[in-house]
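K.L.:
Kindly generate the corresponding structure for this input.
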Amino acid sequence: MTATAEVVIPTPDVSDDALATVTAALAEHAERHDRTGEVPWDGLRIVHEAGLLTATVGAAHGGPALGLVDTARVLVALGEGDPSVALIVANTLHTHAGQAAAPHWPEDLYADLLRRGLEGPAPVNAIRAEPELGAPARGGLPATTLTATADGWTLSGRKSYATGGEALAYHVVWAVTDEPEPRVGHVLVPGDASGITWIETWDHLGLRASNTHDVVYDQTPVRADAFVEIPRGDDGVYRDPAATPGIQSFWHPALYVGAARASRSAFVAYARDRVPTALGAPIATTERIQAVAGEIETQVAQAEALLFGTLARAEAGDLSALTPQLGVLKGAIARAVVAAASTAVEALGNPGLSRHHSLERHLRDVLCVRVHPPQLDAAQIAAGRRVLGV
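P.N.:
Predicted coordinates:
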């Protein structure tokens, strides 16, 4: 039994009704969070109280160990309510699932994370990108450095796109040691450690409340056992693990499927309520709007089928056959959710682009799906080389 097995994590209710309740509660705060850009504490508390922030904690650590499909269902529901909250949650669930699959945290540090998660929202995120390097999925090594001390390390450097911001209970930071033979890996840093400064750089088109700011580490003290080296490739080269999508990477597109659902709902509500004087009836009664609604439904259905079909096959043991196609499947989901929201906005014209209508926000949010690795061009090149045998 591990030390963390003494912590009992409640099993959340992930029935359709329970998730719909969480979606509605998040939606009540989503517009305000989007406008202020502040840490979405109201949304995070809603998710925490529903027990969803720790849903993927492994059974060995006293958790519910929620599976692939149900975790995606959770994230679709959260994305439909507030995608900014859903992104922070997705990163947290991914970290817990990774620990369940291959334990690598020191037991007392992970137990501390779980205890924080019982007391309140305790997000955690892998922080990799840097201002000069960009997203490491394209290659390269970090400039963020670990320097050995008598009792551990100090961490120094600047990171970009650190989703979660000051809400993070732990940072999982991609860094390189300054040893004679440098090693690359992730270091576990409590969010309240000294030497951490947040730079409010996030002024983005979408997911504005995700607090994906820059963060600076200035000789931040880190325990010796908090550094975990990542595996080298067969050629001896370090590569960021996010560059090769695993099945759990599908939890990111899941939240955008939720945002596409929200855009569908917003379009339907407008079409039912809008009664032009010349028509004398809701525009929903016209064949043009009915055709648009059908196109939106087509795109949402396609995204859902790709998402849940892929995860169901993985849970059924078909992951090895799926793995080469994961990148292009994620890209296809991205295309579908963007098309769903774009179609809705295009059909409504100015009202769909007004900040007085939620469709504008849904479109901005779904556009962010394209930035998650692997990006579509890289996935298609890899797929093309595979099928061509070159």
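K.L.:
Every contact and neighbour count from this point should use C-alpha atoms.
P.N.:
Noted.
K.L.:
Strands along the stretch 151-300 of the chain, start to end?
P.N.:
Ranges of strands in the stretch 151-300 of the chain, per DSSP state E, counting those that start in this stretch, are 152-162, 170-177, 184-190, 196-199, 213-223, 227-229.
K.L.:
orientation of the first one relative to strand 184-190 in degrees?
P.N.:
Going back to what we said before, that points to strand 152-162. Regarding strand 152-162 and strand 184-190, their directions subtend 90 degrees when assessed with axes from the mean of the first three to the mean of the last three Cα atoms, to 10 degrees.
K.L.:
Can you give me the buried ones in strand 152-162?
P.N.:
153-162 (16 or more other Cα atoms under 10 Å).
K.L.:
Wait, Leu205 touches Arg364, no?
P.N.:
Yes. Counting by Cα atoms under 8 Å, Leu205 touches Arg364, with 5.9 Å between them.
K.L.:
Looking at those two, which has the bigger crowd around it?
P.N.:
For Leu205 versus Arg364, neighbours defined as other Cα atoms under 10 Å are more numerous around Arg364 (20 against 12).
K.L.:
Once you drop chain neighbours, what's closest to the more buried one?
P.N.:
Gly206 (4.6 Å; Cα to Cα, 6 or more residues apart in numbering).
K.L.:
here's the other one to compare against:
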Amino acid sequence: MNMTLSEEQLLIQHTAREFAQKALAGNAASLDNGEGKETFFSNLRSLAELGFMGLNIAPDFGGSGAGSIAFSLAITELARACASTAVTVSVTNMVAEVIQTVASEAQKRQYLPKICSGEYPAAGFCLTEPGAGSDPSAMRTSAVKDGGEWILNGSKAYITSGEFAGVFVVWAVTDKEAPRGKGISCFLVERETAGLEVGPAEEKMGQKGSATNPVYFDNCRIPENALMGELNRGYQVALGELAGGRIGIGSLALGIGLAATDYAKSYAQEREQFGKPISSFQALQWMLADSYTELEAARLLLMQAAYLKEGGNAFAAQASMAKLFATEAANRACYAGQQILGGHGYNREYPLERYARDVRITSIYEGTSEIQRMIIARNALAQ
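P.N.:
Alright, predicted model coming up:
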């Protein structure tokens, strides 16, 4: 594996870093306080114009075609400035990739340009349910054929960008008699479809600028051609796309961890105690050394997973390893950063308090750390 980034990848990384510093960083605290939404949406439109809403989507459908490595690099840089924006971009890219992978040609041409161009501010991934989180095969949302239509009934939980997504990819049971996980299909449902209702945003601990909503389907009628991919084969699609999404969340965690560690380092170089900067004390030096080492290891794991995915190779286990390690390392890095700041690290005046809240969810969503360990262990034991 050649770790040298191409000119295009370096350009995307630089563009993402520059945009994040100029446009996202100044609005992150406002979003955390429930403000700055207008700027948030303006930034999403700008990111779409820069090509960041379809980084791994073919140019024929309005995407950048830059690949999975560029996607990981971009999400990391965006997350260093604003986790809420980064997760919106990450999930929207994941939905676009689902459509590109399994949708019909007509479906791709109908929805991908709208996602990539920013006509849709975001796109939603409707898999999780109140009773089916780590085990999506237990979902109860159903789709019943009625003439030339499908009727959706059920509910989805914790849907990123639910209240402003233009289109949703929705999983539902289409064969109740099939073994668990075998009778699930995948559908494309537009935001304004009758019978689709988005509930109030969740009151979350962190990443408050990213709306997370329940989505309800009450006799929601969609056309027959809203089915995406093969009938009763949607569960396999979900598992495959979750693996790609884990590269995005691992990259997001890496960005937050780097932001926290960089801030703690700068603070330690300026803060004086006992007549000298606290960065001169070995205890704090080792904390910084451990954080930077773990985050660099996380970066390499993420690059490996992205490299394998981009080359069309099996990558699910590597994506789980990268997601597990990156999110856990980033959580440790944020807590170490808070410790270095002392009491200031617990104060909302300083960004470490927000980083610690924003990073916490990364070891939970897109598959908890425990689920990642199960995937990794099963893969190892099968060899």
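K.L.:
quick one: TM-score?
P.N.:
The TM-score (TM-score structural alignment, normalised by the length of the second structure) is 0.84; 370 aligned residues with a Cα RMSD of 3.1 Å.
K.L.:
still on that earlier bit, just flag the most distant two among the buried residues of strand 152-162 of the first structure.
P.N.:
In terms of Cα to Cα, those reach their longest pairwise distance at Trp153 and Tyr161, which sit 23.4 Å apart.
K.L.:
gap between the nearest residue to Pro214 of the second structure once chain neighbours are set aside and Cys126 of the second structure?
P.N.:
With sequence-adjacent residues excluded and distances taken as Cα to Cα, 6+ apart, Pro214 of the second structure is closest to Ala157, at 4.4 Å. Distance, Ala157 of the second structure to Cys126 of the second structure, using Cα to Cα, to the nearest Å: 8 Å.
K.L.:
Overlap of the contact sets of those two?
P.N.:
Shared between the contact lists of Ala157 of the second structure and Cys126 (criterion: Cα atoms under 8 Å, 6 or more residues apart in numbering) are residues Val215.
K.L.:
Where does Phe125 of the second structure sit: helix, strand or coil?
P.N.:
When the structure is split into helix, strand and coil by DSSP: H, G, I helix; E, B strand; the rest coil, Phe125 of the second structure lands in strand.
K.L.:
Quick one: map it onto the first structure.
P.N.:
In the first structure, the residue equivalent to Phe125 of the second structure is Ala126, according to TM-score structural alignment.
K.L.:
Might you report the residue contacts of the closest residue in space to its match that isn't next to it in sequence?
P.N.:
With Cα to Cα, 6+ apart as the criterion, Ala126 of the first structure has its nearest non-adjacent residue at 4.4 Å, and that residue is Val172. Residues near Val172 of the first structure by Cα under 8 Å, 6+ apart: 124-127, 186-189.
K.L.:
mind listing the helices for the stretch 201-350 of the second structure?
P.N.:
Listed from the start of the chain, the stretch 201-350 of the second structure has helices (DSSP state H, counting those that start in this stretch) covering 234-270, 282-310, 316-341.
K.L.:
which helices and strands does the longest one pack with?
P.N.:
The reference is to helix 234-270 of the second structure. In this structure, helix 234-270 of the second structure packs against helix 68-81, helix 83-102, strand 184-190, strand 276-277, helix 282-310, helix 316-341, helix 352-360, with contacts taken as 3 or more Cα pairs under 8 Å, 6 or more residues apart in numbering; DSSP states H and E.
K.L.:
how about a cut-off of 6 Å?
P.N.:
In terms of contacts (3 or more Cα pairs under 6 Å, 6 or more residues apart in numbering; DSSP states H and E), helix 234-270 of the second structure is packed against helix 68-81, strand 184-190, helix 316-341.
K.L.:
same deal with the last one?
P.N.:
In this structure, helix 316-341 of the second structure packs against helix 234-270, helix 282-310, helix 352-360, helix 369-381, with contacts taken as 3+ Cα pairs under 6 Å, 6+ apart.
K.L.:
before we move on, what about the second one?
P.N.:
Under the contact criterion of 3+ Cα pairs under 6 Å, 6+ apart, helix 282-310 of the second structure touches helix 68-81, helix 316-341.
K.L.:
mind putting these in CSV, mean neighbour count and distance to Glu38 of the second structure included?
P.N.:
Below are these laid out as CSV (neighbours: other Cα atoms under 10 Å; distance: least, Cα to Cα, whole Å):
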stretch, mean neighbour count, distance to Glu38 of the second structure
helix 68-81, 27, 17
helix 316-341, 26, 28
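K.L.:
As TSV, those helices with distance to Leu10 of the second structure would be great.
P.N.:
What follows is these, written out as TSV (distance: least, Cα to Cα, whole Å):
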stretch	distance to Leu10 of the second structure
helix 68-81	8
helix 316-341	21
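K.L.:
Out of these, the one nearest Tyr307 of the second structure is which?
P.N.:
In terms of Cα to Cα, the element of these nearest to Tyr307 of the second structure is helix 68-81, at 6.2 Å.
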